[in-house]
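Asker: Could you look at this predicted model? Sequence included:
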Amino acid sequence: MGKAIYAPLQSLKENGDILDKKIEELSCREIDVQTDLETTKLQYGKKPKREVELWLKNVQNIKDKVHDIKQKLGEVSWTHIQLRMHLAKEVEEKIKEAVELKENGRFQEGLVVDLLVGSTETFPPIKIVGETTALKNLQTIEECLMDDEVGKIGVYGMGGVGKTTIMTHIHNNIKNVGTFDKVIWVTVSKESNLKKLQDDVSKELCLSLSNTEDALRRSAEIFRALNLIGKFLLILDDMWRQFALKDIGIPEPNEENKCKIVWTTRFENVCRGMGSQRTIKVDALTEDESWILFKEKIGADFVLSPEIEQIAKDVVKECDGLPLGIITVGAAMRGVDDIRIWRNALEDLKNSRPDLEGLEDDVFSCLRFSFDHLKTQIHRDCFLYCALYPEDDEIVCDSLIEKWMADGFFDEIEDREKAFDKGYTIIHDLKDACMLENGECDSRSFVKMHDLLRDLAIAITRKSHQFVVKVCSNVGKFPRDENLMDDVIRVSLMYSNIEMLSCQSTCLKLSTLLLEDWAISIIYSFEHMQNLRVLDLSDTDITCLPQSLSNLVNLHALLIRDCWNLTEVPSLVQLTELRVLNLSGTAIKYLPDGMDSLTNLRVLRLSATKRLEMVPVGAISSLSHLEELSMVESKWKWSSNEDRNGRGAGVEDIVRLMHLKKLLLDFVDSSAFLSYVRSRHWRGLNCFLLTVGKLFFDLKEIQEVFYSRECVVYVFDGDCMNSVAFPTSNLTKLLISFLDNLSTINMEEPTQGDNLANLKRIDFYKCPKLKYVLSVGWFQTLQNLEEIIVGYCRAMEEMVVDMGDMGEANNNIPITLPRLKRIKLSDLPNLKSICKRTLICSSLEEIDVFNCPMLKMLPFSINSLPSSLKQIKGSRRWWDSLEWDNANTKMHLQTFFSERPESCYELEEDQERQGTKRKAEHLQMDLNFPPHSLVRQLSPRSWQL
């Protein structure tokens, strides 16, 4: 026994030296990989394989862990035998991991994949208006694109005439035809400078320019990348001034490369300055086209009286053939049948005159009319608020509404959820009035503001001296003239360079101050801003905040997200009106003083606080009105109070939050997670992300889960877990990975009212002892299930089991899963049955079976074959071995079968023999199974099945 105890201690020094050597060898391999990676990427326009990125991340992780072990060894006395034995075992484990990682870093198949592959994505279609005019313009541009002698095409016309709409159609048509190797769309906007334009082009190329700020080097990288593409079409939308193509890094189009560049602009001289070989003017609509469009917008089935129709035609003439003006005015007059209102509308349009240089009279008149005819003053205020964001910015609806609420727009509504409903209703009304547009990203709810409508909003607010909007600009000192700040209620300095923020004048009316993503690290004072309600300092370089922050007694929202250098926040004891506190992505070690005074706090976000050492007992539970708590990727993981012996808050503090609706939390282990599950506190939540294990997050991905209102459980890497339970109500995604001892799902059979009706995705991966996924009782409640993914569960014989003793007769009762789209099964060598009952899956599109040799039947009969099926993937050997209830079933499904090469199985078996989690992950990625990184699992943009 003595030898068994002291043997690890005796070899500790020797093993420590061995570990240092192995880590040094691994670091050399890491340097070689990174050098080859950078060289290959720069020379050939490639990007790292996902397995290479994961390997580099794992190398950094083991180096960090080894550093921690050595630090602990240096601090632990020789007398602490038990602790030193534990560290000695860790040293032995790290030696094995380092050797294994070094071997895995050979990458004989190469480090990179093609970076510049043409995308098949198209923009949401926009209806072309004007059968003659617009189609004639569109046809002319397309003819130029087919002409090898024309490389640079300028498209110009007044604002609102439809240039972007025409180019959107061309973009989509060209992508579908495949004439070019890559089609690139960049929105330039008024505030663009050379650096921003280079960033936008490189983003479209998936090219990182973060390593250099030198404009010449950046242009060289873009030039190299574009030359590697081959034949490209570059669309530069909304140019306000000319740029030299060589300064950006864009190759000159010629007959040899057959590349094309098209730009749209309001100014013909921009086309000349850019060297257009063909210049095309987009004309306004004819009277007949204008009238057709107007009637469509006021309602195709809405009949105007003869008297009103004549006035309506005069109204259309005032729009001067501009589609944007016609659309917004038509939306404002939809359903109006009072001739007096029509006469007044015509007078308003005739009398409106612009006061903004560069905004055409007719455009301004139409848009001002549409603004004046919005439903309520709240609608107009909410519309004007959107002008605080940069031109062409995609504004996250939830974030926007949160600022509206904090700024007092919905003070009469006490319930936060109802206030959000009100906000979304207003956004719907503004889109219905054509004053806002839908954003282009499907994963979250965005809106955009047409640049002309933003110009209108800025003109209106500038006239009243209530807004200061200095976005994407070099502001210098702010404010320059403090005498002009008396009436200002909202200030936006987003994405701007500011040397100093110090305001000595009285700003008693200032309610919103947006300083997001600005280049400044020091703020001198928030004095004289006692009525400030919204303060956004997100994405800035600030290292500290002035003590005057504590004087903002009326502050409702304090947003300091992604300030990675901020280590401390002043006392919040006086900020008793605070509703939203966002400290995600900061470097704070402790919560600010005065947290227990925030009795009105509704939202607390502390995700990605990677240095947060302590959450005191009662600091969270004292926030009695808290509705939303986010702490994913924080250093502070949640356990029970008993485990911490009273040193810090635990699960019990969370359970006391009776008003909580959203919860994003990391648990320290499975015991703490199960403790929370048993509390049933989750029954009151409408959004949650509950995780166990070592995960890697991106803060933006966390926000997406938060805004999407998903309910996700992810349990990862728990060696001691032999069973797992999880919340059932509202659950939308269940992700279980790397549980080596998991054998059962700990769920009682559903009783009346129990169901998993909201569950959309089930994912079980690398649980070698797991015998089944769900019981038949729970499986038949999955009415919204879309995906089933099961891999590397070697003990599984039946995926869905009947827990009751109900006899074979029940096998004839089918189970209906109306929304199931995909079934993916990987490396289940003992799986004999997916489900003994017949499945009726009317939406099923894909079945993917990989290395499941015992699976001899698919759970479909000739009477229940899914008409939506597109593909069945598997090996020829597996397909030929399948048994069928009816010969016609196989005949019908044969046309959908797509053979997966046998080499895939040989590769899998070889790698499984080597038996590492990382290699399993790599194989999984190579086979297009979803990567087990939460970032990709929760992001529709970054992970596609």
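Answerer: That came in fine, so what should we check first?

Asker: drop to CA atoms for contacts and neighbour counts, all remaining ones
Answerer: OK.

Asker: I'd say residue 692 and residue 719 touch.
Answerer: No - with contact defined as CA atoms under 8 Å, residue 692 and residue 719 do not form a contacting pair (11.7 Å).

Asker: mind listing the helices for the stretch 301-450 of the chain?
Answerer: Using DSSP state H, counting those that start in this stretch, the helices found in the stretch 301-450 of the chain span residues 306-318, 323-332, 339-351, 361-372, 377-385, 397-406, 416-432.

Asker: one step back: ok, residue 692 and residue 719, which is more surrounded?
Answerer: Shown here are residue 692 and residue 719; by other CA atoms under 10 Å, residue 692 has more neighbours (23 against 13).

Asker: contacting residues around that one?
Answerer: When contacts are counted by CA atoms under 8 Å, 6 or more residues apart in numbering, residue 692 touches 666, 667, 668, 669, 670, 673, 714, 715, 716, 717, 718.

Asker: taking those residues one by one, which sit in helices?
Answerer: 670, 673 (DSSP state H).

Asker: What's the PyMOL line that selects buried ones from the contacts of residue 692?
Answerer: With 16 or more other CA atoms under 10 Å as the criterion, this PyMOL line picks the buried residues out of the contacts of residue 692:
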select buried, resi 666+667+668+669+670+673+714+715+716+717+718
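
Asker: ok, second structure coming up, stack it against the first:
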Amino acid sequence: MFLFILIRLSTKMAEYVAPVAAKIVADKANKYASPYFGYFFSYEKIVKDFTNERNALKLRKQRVDTDVRDAKNQTEVIYEDVEDWLRRAKQELEETQNLQDEIDRVKCFKWCAKWGWRYGLSKKLAEKTPIISKLLETSNFAQVGYRRSLQGIEFITSTDFMDSESSKSALNQIMEAIKVVNMIGLHGMPGVGKTTLAKEVGKHAREQKLFEKVVMFTMSQNPNIRTIQDKVAEMFGLNFRTNTEEGRAEELWSRLKVEKHILIIIDDLWDEFKLESIGIPFGDDHKGCKILLTTRQQQVCSKMKCQKEIQLGILSKDEAWVLFRDQAGLDDDWSSLNEVAKEVAGECKGLPLAIVTVAKALKDKSLDEWRDANQRFKDSTHLYDEEVLGGVLEPLKLSYDYLKKGNNQMTGNHIQMCFLLCSLFPEDAEIPIHILIVCGIGVGLFPNASSIEDKRKRIGEALKKIQKSGLLLETDGAERIRMHDVVRDFAHWLTSTGENRFMVKDKLKEWPDMVESFEGYTAIALWNCSSNIKNFPDKVEFSKLKTLFLQGESKWDGLLVVSSTFFEEMKALQVLKLEGVYFSLKGFNSLPNLKTLWCENCKLENLSSSLTSMRSLEILALIATKIDEISEELVKLSALKYLRLYDGFASGVMKIPPKLVSRYDIVVGGLDFSFGEELTIRRLRIENFSSSLSAFKNLFCNVGELKLRKVSGLKNIVPSIGKKVLNELTSLELDSCNDMEFLTDITRDQESTITFSNLVELTIRGMVSLKGLCYSLSPSHRAIASYTILKVVTIGSCPKLKTIFSPCLAQSMLCIEELYIRHCSGLEQVIGFAQEEEITKNDSRRCCCPKLRILEIFHCKSLKYVCANTLTQGLQSLESVKISDCPQLMQIFKMEQNENGEDVAVPQLLNCKKLRYIFSPTTARSLSHLVVLTIEGCEEIEQLILAKGQVSSSSSNGGLQPISFPNLTNATITNCRNLKSLFPFGSVPVLPKLECLEVKSNSKLEQVFELVDESKVVPEEEMEFDQLRKLSLKELPSLIHFGLKGYHFVLSALEDLKVRNCPKLTTSFSIDSQEFVHCKTKV
């Protein structure tokens, strides 16, 4: 008021006072009132500034959210200032949402706001805008996270760890010793459990917090210093700046000295070794660094000057039997089988590795098979003379032989060959399963399998069988396996003579002495060959060789150069795996039997001119390999079934012949064969690609599965890739293609060409620019984007997506069964209702998603509705709906009033803070499928079922049957602060199958059951809940009664009753002689 008086005063004075004096007074008034005048007269500018800044903040927050998500995917730790900025940005956007809503409402209704309202809003906006601007100024983060140094391997007790007297004694000795000495040696024979015990030491050391870091690595017979340095550096978050082993050792030395207390476990040390060559400070250089080493030989401990030497002995007879019995799945009762089993266990000589492998091999076998195994042990005592393997060899031989059991001769042999192929890899290597599969296919395993897919499946099954036998070990990843070094030694013993002779060499600096005949070898693996290898021959005679692995040393300064004539005398060669090699294919004219050619990080010459000679080639992989070109000659390889092209070459110009793409599974990207995955149709995968896809235009024809990941520059699928070429597509996966806005953009194309007509599965993730599936879709365009057989849709992390399906698009999806939506922050509606005018009169009779069974929507903070009322009658198959953390959700189905009702189950609603009710009366009457109901954190919900008086007359029907939930067995309702009652109670049992009811922290809840018609109350009428076993009522300060006034509830099956903090509850509970619970509420 003072403001207006002051303004009027300055104006009146101008009429009576001298002009100069009047001007002085007016200027003073304007100066005092200028900010307040600004709120009136700069309203439009203030609104514009606020809107622009707020929109910029939303976009910047989405960008930072995406960066944070990517960083977390890379296991990075997010900086605290970034977390704080996101928290403040989120808070500011939430606090200003009401202001934005007011602005939008004025624009929508085009009315002129009152001066008082205009002043108030303008003042609030003017106060908020600089706060938002400040947030934008502080949002330019160079990076949002950092790599946390790893904590070391997870020292979890192995399921094979035997808590024996020997292991307990050794463990206690080690735990005492590491407190007083710097180096401890643990020695014992192979297979006795040294590695497992060392891991147990690491676990105890971590639990007792004796060290800041516990690091474990394996040395093996031919240690790879660089690999060990990389592993240790990763644990400490160190990125090397130098490339030489010496320079890296110096860096690692300096980094480790920063840590006060470190335990380093060196597993499987074979000889004296200088720790400083890795970069491990020790002794006087770092008194806080303790070393535990394991070795097969006691003299290694002496050479390393261990201050404490501990021997791990074998298991006692009783301990061995307990471990054997558990692994073989035997009970402890006396039986003929157990008697034989005890003899077999005794033959394992107390070695845990032997016990485990033999027990697993004989598990679930018949008594005759046990007796046969026992006899074979007794007949094979000569094998114990083997120096390296000792008493473990014969148990391993038994497990190896048992790989044939239950299979015909050929199948058994092929399973054993899968096992032997694993021994071609370096010691302690994690073996990629897809490499084993392509090698197995190449050497002709399982020839009766008709297709490459069937062969792959059979080889995968064989590897699983070998794993179950105990001869192969799992790794942290499902796509790799590992072979214990003792088992690998055993495999090498098997292949040292006989029909299948293998040779494996590592760190080859000089070609092996040719005094030994190479004629008999069928498989050779040469790993880490020096690029300056001495005496590398131009030609060798390996007439029986079927498999050759040749790997150059991993160095920056050059590839291993191989002569073009090197392969000429390998006429039987079937599998050739090359890595880090520079060679010409001219000599391949003499390789008519080659089936698998796998090249990684190689440089190839004369590929095109040599292709015609490789008529048997089935698998060709060129990975990060430089080639001259891919010519039409490749089409003539009639046996070729799998072609993989990846990296290196793809960055240049590549022309792929049109005829090449009709029958292959092609990969342009980083995915490999996956273990056990069926490959039945042609796939195309393109990853990490930023150039035009025109180089691949011929690949899209007749593709069955298409995956695009991190492909930039692509605005859409159609028309960018094409329409007709995608008609065979059954699966489409799009991931992090940040420029894509729509799958289909038909604004410039009015043709009625059908696309996606065979699409069954659609997956979209991390598409930050995606606005919709189809742009400018109208009824006339329905034929252009057809999803008539689409069954599964998964959409996640698409922040700009507001509506997923238009009504007419949703009506075309007659087969969709599952819909999953996650983290779409801008999503407002799943099926749009703003375009309902698009639906014609004939369309209105069509069902929307009539086969939809599962609907899950999580973390969509802007979602208001799932779909419009006119479309909900099609959801008659819906069985499961889970909606969580959708704070703006007001109704599941907008204006839910259809007369037919939906047979819908809504088992889970979590943190939908604006939802006011769940079901309309019509919907509630049709819930025959509802089995589980969970509602949590829906703060605004007032009633589960909308009251009859709140439903429009068009949907009310007095003749409908009473509301009940005939199949509901479990109901949980928590943290719904405005909820006053739960279930309506009429003339029929409302919950005949209810077994569990949990109600907690609903502050306004007054009654669990609400009487529909109080005039029909029958005093003391008995109502039985004969299925209810658990009833929990907790933290309900307003609850007055559980049962209905005047009714007598009998809970004949109740086993668990909990009532806590319900101060106003008037219902009494009692137990009769039959242990039935009765509850009564007085009128």
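Answerer: Perfect, I can see it now. The structure displayed is predicted, hence computed values, not measured ones.

Asker: Dump the helices of the stretch 301-450 of the first structure into CSV; add distance to residue 273 of the first structure and mean neighbour count as well.
Answerer: As requested, the helices of the stretch 301-450 of the first structure are exported to CSV (distance: least, CA to CA, whole Å; neighbours: other CA atoms under 10 Å):
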stretch, distance to residue 273 of the first structure, mean neighbour count
helix 306-318, 33, 17
helix 323-332, 27, 25
helix 339-351, 35, 15
helix 361-372, 26, 23
helix 377-385, 34, 17
helix 397-406, 38, 20
helix 416-432, 36, 17
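
Asker: quick one, which of these is nearest to residue 566 of the first structure?
Answerer: Across the helices of the stretch 301-450 of the first structure, residue 566 of the first structure has its closest neighbour in helix 397-406 (21.8 Å, CA to CA).

Asker: burial of whichever residue in the first structure pairs up with residue 473 of the second structure, as a residue count?
Answerer: Alignment note (TM-score structural alignment): residue 473 of the second structure maps to residue 437 of the first structure. By other CA under 10 Å, the residues close to residue 437 of the first structure number 18.

Asker: re the thing from before, reformat the helices of the stretch 301-450 of the first structure as a markdown table; add distance to residue 684 of the first structure.
Answerer: Supplementary listing: the helices of the stretch 301-450 of the first structure in a markdown table, determined by distance: least, CA to CA, whole Å:
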| stretch | distance to residue 684 of the first structure |
| --- | --- |
| helix 306-318 | 53 |
| helix 323-332 | 41 |
| helix 339-351 | 49 |
| helix 361-372 | 41 |
| helix 377-385 | 31 |
| helix 397-406 | 21 |
| helix 416-432 | 14 |
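
Asker: Residue 81 of the first structure is nearest to which of the ones you listed?
Answerer: For residue 81 of the first structure, the closest of those is helix 397-406, at 53.3 Å, according to CA to CA.

Asker: what range in the second structure matches that closest one?
Answerer: Taking TM-score structural alignment as the measure, the second structure aligns residues 433-442 with helix 397-406 of the first structure.

Asker: mean deviation of the matching stretch from the first structure?
Answerer: Aligned to the first structure and superposed, stretch 433-442 of the second structure gives a mean residue distance of 1.3 Å (mean CA distance after the TM-score superposition for the first structure).

Asker: Give me the distance from that stretch to the chain's centre.
Answerer: 25 Å (CA atoms, centre = their mean, to the nearest Å).

Asker: Ok, stretch 455-474 of the second structure next?
Answerer: 23 Å.

Asker: same deal with stretch 767-779 of the first structure?
Answerer: With CA atoms, centre = their mean as the basis, stretch 767-779 of the first structure stands 31 Å off its chain's centre.

Asker: tell me which residues of stretch 799-819 of the first structure are tucked away?
Answerer: In terms of neighbour count (16+ other CA under 10 Å), stretch 799-819 of the first structure has its buried residues at 799, 800, 801, 802, 814, 815, 816, 817, 818, 819.

Asker: got it, and stretch 195-205 of the first structure?
Answerer: Quick answer for stretch 195-205 of the first structure (16+ other CA under 10 Å): 195, 197, 198, 199, 200, 201, 202, 205.

Asker: For the closest residue to residue 770 of the second structure other than its chain neighbours, which residues are in contact?
Answerer: In this structure, residue 770 of the second structure finds its nearest non-sequential neighbour in residue 741, 4.0 Å apart by CA to CA, 6 or more residues apart in numbering. Going by CA under 8 Å, 6+ apart, residue 741 of the second structure touches 715, 716, 769, 770, 771, 772.

Asker: Give the aligned equivalent of the third one in the first structure.
Answerer: This points to residue 769 of the second structure. Using TM-score structural alignment, the equivalent of residue 769 of the second structure in the first structure is residue 738.

Asker: neighbouring contacts of stretch 159-171 of the first structure?
Answerer: Contact partners of stretch 159-171 of the first structure, identified using CA under 8 Å, 6+ apart, comprise 122-123, 125-128, 134, 137-138, 142, 155-157, 183, 185, 237-238, 264, 266, 282-284, 321-325, 359-360, 363, 452.
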